[in-house]
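S.K.: Sharing a model that was predicted from the sequence below.
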Amino acid sequence: MNFLDLFAGAGGLSEGFLRAEFEPIAHIEMNSYACKTLETRASYYYLKNNNMMHLYKQYQKTYHKKDNEREEKRKKLLSYIPEGIIEPIINEEISEKTLPQIFEMIDNRLDIMDNNEIDLIIGGPPCQAYSVVGRARDENQMEDDPRNYLYKLYIRFLNRYKPKAFVFENVPGILTAFNGNIFKNLQAYMKRVGYNIEARKLNAKQFGVLQNRIRVIIIGWRKDLDFDYPDIGPENMNYLINDILNDLPKLKAGKAYKKFNYRENPNKYLLESNIRDRDDILTHHIARPHIKRDLEIYKLAVTKWDKEKKRIKYTDLPEELRNHKNLTSFLDRFKVVAGDEQYSHTVVAHISKDGHHYIHPDIIQNRSISVREAARVQSFPDDYYFEGPRTSNFVQIGNAVPPLMAEKIANWFKEKLTQL
């Protein structure tokens, strides 16, 4: 069975379907760093399936090299993959202008695969225009944002390729944007091109992810097929956030860990969730720098949590640590990723701007979480290599669907589609 990934990002949703042994037709993504991440991940699967993982591990160990040296090693890595073997990673913005070219590339790929049918289309358009916070911050409430209507382009792919089913992921705000009219129109268009659909709010923590992350997952299936919405029961979890932090070497703000090894052996959760294997190489354990004032605030936030199990509010800060006069809104801008909780709060792309909402629970380390720690909160495996600078890594991670959540959805589709 195969799938086409639209608005693919760094491949969190795709990773779940790859683990379930779906074959990718193509990934389409406008961000160049995310496309490089997808290419590197494709090389991982090819090398793994052909008993050449030592070549991938060699590349992982270039993580701390200079950009030009690492890029040379990356070209060498990709050269091990015969031309035409892996799916095309199409680095294009999906628009009316680019659709003919994108369709042509997909059609060519289907010809190479000797296939005339796509089983699944997956993906979700950028969600900022539907975000409640995004609308609140924009003076026009995102009414003029062209991203409001990217779902129409998604539907163009449904209409052209007529897959058996699709998965459309987005933020809960898509249900209420513009008094619900966006979602009403989306439903109408999808039904018009031949699909029954159902939308549900699902929480990543139901799928074994240590994160409280609510997203709308729209499942659609062709009207000629006997389908319904997957009924995936909640996982009974007895793990804590510390279970994804404690094996990692201690790190100070502004530092990077360069030795590639771990502080402890993997625990049960890391092994069960496929976040870490026993012979993994540690990369991306790099923390952003912070100014002295922020570090003082982080200590106060961690102390308040440790002693009172309460989140610090901006109004709790001493006056000398405040840098603006807004004392009525966004008072929770400093937040600890509490190690003794079962679930983290939601990781979003804003983590690329600053780390105030993602403070490490260890007061000794006194920093925001590293790139690898953020990836683990999202359930990305440690062998997942994010291309680009630290800021781009955080954006890719914050925008992703947790792979563990995607895998559970993919396995349900695998079972269902084999029955058709």
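M.R.: Yep, that arrived. Residues are numbered from 1 along each chain as shown.

S.K.: When you work out contacts or count neighbours from here on, use the C-alpha atoms and nothing else.
M.R.: Fine.

S.K.: tell me which element residue 202 falls in.
M.R.: In this assignment (DSSP states H and E), residue 202 forms part of strand 195-203.

S.K.: which residues are contacting that strand?
M.R.: Defining contact as Cα atoms under 8 Å, 6 or more residues apart in numbering, one finds that strand 195-203 is touched by 172, 187, 190-191, 212-223, 229.

S.K.: Apart from its chain neighbours, what residue comes closest to residue 388?
M.R.: residue 33 (5.4 Å; Cα to Cα, 6 or more residues apart in numbering).

S.K.: Show me the helices in this structure, by range?
M.R.: Under the criterion DSSP state H, helices of the chain are mapped to 12-19, 32-49, 53-60, 67-79, 99-112, 132-137, 150-161, 181-192, 268-272, 292-308, 371-377, 390-398, 403-417.

S.K.: then this one, side by side with the first:
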Amino acid sequence: MPIQPVLRKPQSSKTYNKLGVPDANLPPSHGKTRTPHALNHEEKLIRSKLQRIRLGGEIRYVDMFAGCGGISLGFLTAGFTPVASVEMDPWAARSHGANFGARSAGGDRVAHHVPRDAVTETADTIFADLGLQGATDNQIDVLVGGPPCQAFARVGRAKLREQARLREEVTADQAFLVDGRVSLWERYVAFIRATKPVALLMENVPDILNHGGTNVAELVSKSLADEGYDVAYTLLNSVWYGVPQMRERMILVGFHRSSGISPRFPVPTHHLVLPSGYTSSKNAARRVLKAEGSEHHRWIPDPAPDSPVATSASEALADLPSLYAEEMLRTGAIRRGAKDPSEPVEYTAREPTTAYSRLMREWEGFATRSTTGHVFRYLPRDYKIFAEIQPGWEYPQVHAYVEQKIATWLAARKGRGLPTSTRNPDVSAFIKSWRIPYDPGKFPNKWWKLRADAPVRTLMAHLGKDSYSHIHFDSEQARTITVREAARLQSFPDGFVFKGSMNPAFKQIGNAVPPLFAYAIARGIRECLGAPETPDMRVALFDLKPSQVKTTEGTK
């Protein structure tokens, strides 16, 4: 049966200028000390928004640092209505506009497709640009977003240090501490202050819990508490929610104190014993929290062992056409140059062959009979290597295999009395056609071949530069993953459009929050807000019981 998430059709650009009569059932405020007039206005505003939501009105949201729209898609599918997005990258902003502009409050406008800088934009300027009338603090009910995380992430810190050393800065080792992106969370708080949402969501990398020795998540939480919000944060892995990818993230959820709602998180629905590399985040968090303490952190139970098993790579990529790289190279079907991801391709089966591929093909509002973006990188030296290495191999194993292959070839050549000097053209050509130059000690994770029977590792924005981190598990295809395969592994449906050529599309996907993960969080927020009950698409998709899609406050 088709997957039918809840979607609302775009409604007229009406605003809610008059405060509704406060619902007698709503609890009193416990906000911070403010002037009586401001506190009274804020309480009435929040109560008015809640009353409208509980009567079935739109739940309007703005997505800050939106990227191409992973969080936006999760919330849209859970029955929320997009109002605006803030995204600086031009290609990502165009992708967001292409997918959500026509679905936004007030209809499609050019303003939905333009890049915006969160540092210079304000809620007032954005709403005015969209032609929305009325008070700024009465336009939205939820603010979501993930401030850029490169400076918080370990790989991002290394890049910042490298760039600083090239500039011969004396503070190179601490470059990540002064990166301007770290303070963008303050712009997020400024938007909270201006728009007064009932609920909020912030997403970031786990290392935000230990940024230069500081738990930034706790700082953000305290700042939001000062704005009148009850907040909590935790670490969640997207693989626990049906996404075929191990992706650990800090998730912070909050509600205005006037609502009387306590933050809650989605309970994991899928089981997977995480590799050691994905448990280190929690171990590091435990050390930080033990040393510093935390008022706002919560622990969420691990998935129950009897939960459905995690979605595998082969389930995720089912029905997409096979692309045989070595054959395409021989026939000239692939060559150097920009790849056009917009060319449509047909599925290999008329009907979806896995539950996950059904979701990808029939996601409500994004259903499609064909897809796009099925293009991969031109890597003529490497296709033959991809064909010979084993699933699960990392770069050191690949490097050792290739060096052994070269040594074996040279030994056989020597045994036949042929020259083995690299000055010999045949020897030089053979070595050049196989040798991979990167230091295995410095780049242990540079290459990785997917396993068909397991979820994949975290997709990163670096996909926009190379895709060695995700080599297709099928040795006959012998290639890195395509744009569409990367999108599926992030849980973007096949009808979702990525603007730009291959590299910008890969970057957008790697930077995104998996929509299916965002959907689980959005469902939890919707439940907390007391919105009218709607079917949860995960129940039919993963054959879950309604009791399995629930939320928890977690434990301290």
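M.R.: Sure, I can see it. Fair warning: this is a prediction, and the values are worked out from it, not measured in the lab.

S.K.: TM-score for these two?
M.R.: For this chain pair, the superposition-based TM-score is 0.81 by TM-score structural alignment, normalised by the length of the first structure; 374 aligned residues with a Cα RMSD of 2.7 Å.

S.K.: ok so, going back, now the helices of the first structure as TSV including distance to residue 247 of the first structure and mean neighbour count?
M.R.: Shown next, in TSV, are those (distance: least, Cα to Cα, whole Å; neighbours: other Cα atoms under 10 Å):
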stretch	distance to residue 247 of the first structure	mean neighbour count
helix 12-19	23	24
helix 32-49	24	20
helix 53-60	19	16
helix 67-79	27	14
helix 99-112	42	14
helix 132-137	35	14
helix 150-161	41	17
helix 181-192	43	16
helix 268-272	10	15
helix 292-308	20	17
helix 371-377	11	24
helix 390-398	20	22
helix 403-417	20	20
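
S.K.: Dump those to JSON lines, plus distance to residue 283 of the first structure.
M.R.: Output for these, formatted as JSON lines (distance: least, Cα to Cα, whole Å):
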{"stretch": "helix 12-19", "distance to residue 283 of the first structure": "18"}
{"stretch": "helix 32-49", "distance to residue 283 of the first structure": "14"}
{"stretch": "helix 53-60", "distance to residue 283 of the first structure": "7"}
{"stretch": "helix 67-79", "distance to residue 283 of the first structure": "13"}
{"stretch": "helix 99-112", "distance to residue 283 of the first structure": "33"}
{"stretch": "helix 132-137", "distance to residue 283 of the first structure": "32"}
{"stretch": "helix 150-161", "distance to residue 283 of the first structure": "34"}
{"stretch": "helix 181-192", "distance to residue 283 of the first structure": "40"}
{"stretch": "helix 268-272", "distance to residue 283 of the first structure": "16"}
{"stretch": "helix 292-308", "distance to residue 283 of the first structure": "24"}
{"stretch": "helix 371-377", "distance to residue 283 of the first structure": "7"}
{"stretch": "helix 390-398", "distance to residue 283 of the first structure": "12"}
{"stretch": "helix 403-417", "distance to residue 283 of the first structure": "18"}
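
S.K.: Let me know which of these is the nearest to residue 341 of the first structure.
M.R.: The closest of the helices of the first structure to residue 341 of the first structure is helix 292-308. By Cα to Cα, the value is 10.9 Å.

S.K.: Give me the distance from that closest one to the chain's centre.
M.R.: From the chain centre to the centre of helix 292-308 of the first structure is a distance of 28 Å (Cα atoms, centre = their mean, to the nearest Å).

S.K.: What's the match for residue 334 of the first structure in the second structure?
M.R.: Alignment note (TM-score structural alignment): residue 334 of the first structure maps to residue 447 of the second structure.

S.K.: OK, contacts around its match?
M.R.: By Cα under 8 Å, 6+ apart, residue 447 of the second structure lies in contact with 393-395, 398, 468-471.

S.K.: From these, pick the one nearest residue 349 of the second structure.
M.R.: Using Cα to Cα, the contacts of residue 447 of the second structure come closest to residue 349 of the second structure at residue 471, 23.5 Å.

S.K.: And that closest one, what's its match in the first structure?
M.R.: So residue 471 of the second structure corresponds to residue 359, using TM-score structural alignment.

S.K.: For that match, give its distance to residue 248 of the first structure.
M.R.: 16 Å (Cα to Cα, to the nearest Å).

S.K.: So between those two, which is more surrounded?
M.R.: residue 359 (25 against 18; other Cα atoms under 10 Å).

S.K.: Read off where the strand holding residue 202 of the first structure ends up in the second structure.
M.R.: By TM-score structural alignment, strand 195-203 of the first structure lines up with residues 229-237 in the second structure.

S.K.: Find the pair from the contacts of residue 447 of the second structure with maximum spatial separation.
M.R.: The span of the contacts of residue 447 of the second structure, defined through Cα to Cα, is set by 398 and 470 at 13.6 Å.

S.K.: just to revisit the earlier point, hmm, the match of residue 471 of the second structure is touching residue 336, no?
M.R.: Yes. Counting by Cα atoms under 8 Å, residue 336 is a contact partner of residue 359 of the first structure at 4.4 Å.

S.K.: what residues are shared contacts of the two?
M.R.: residue 302.

S.K.: re earlier: next, check the contacts of strand 195-203 of the first structure against the strands and list the overlap.
M.R.: Within those, residues falling in strands by DSSP state E are 214-222.

S.K.: quick one: the strand holding residue 202 of the first structure to chain centroid distance?
M.R.: 19 Å.

S.K.: Now do the buried residues in that strand.
M.R.: 195-197, 199, 201-203 (16 or more other Cα atoms under 10 Å).
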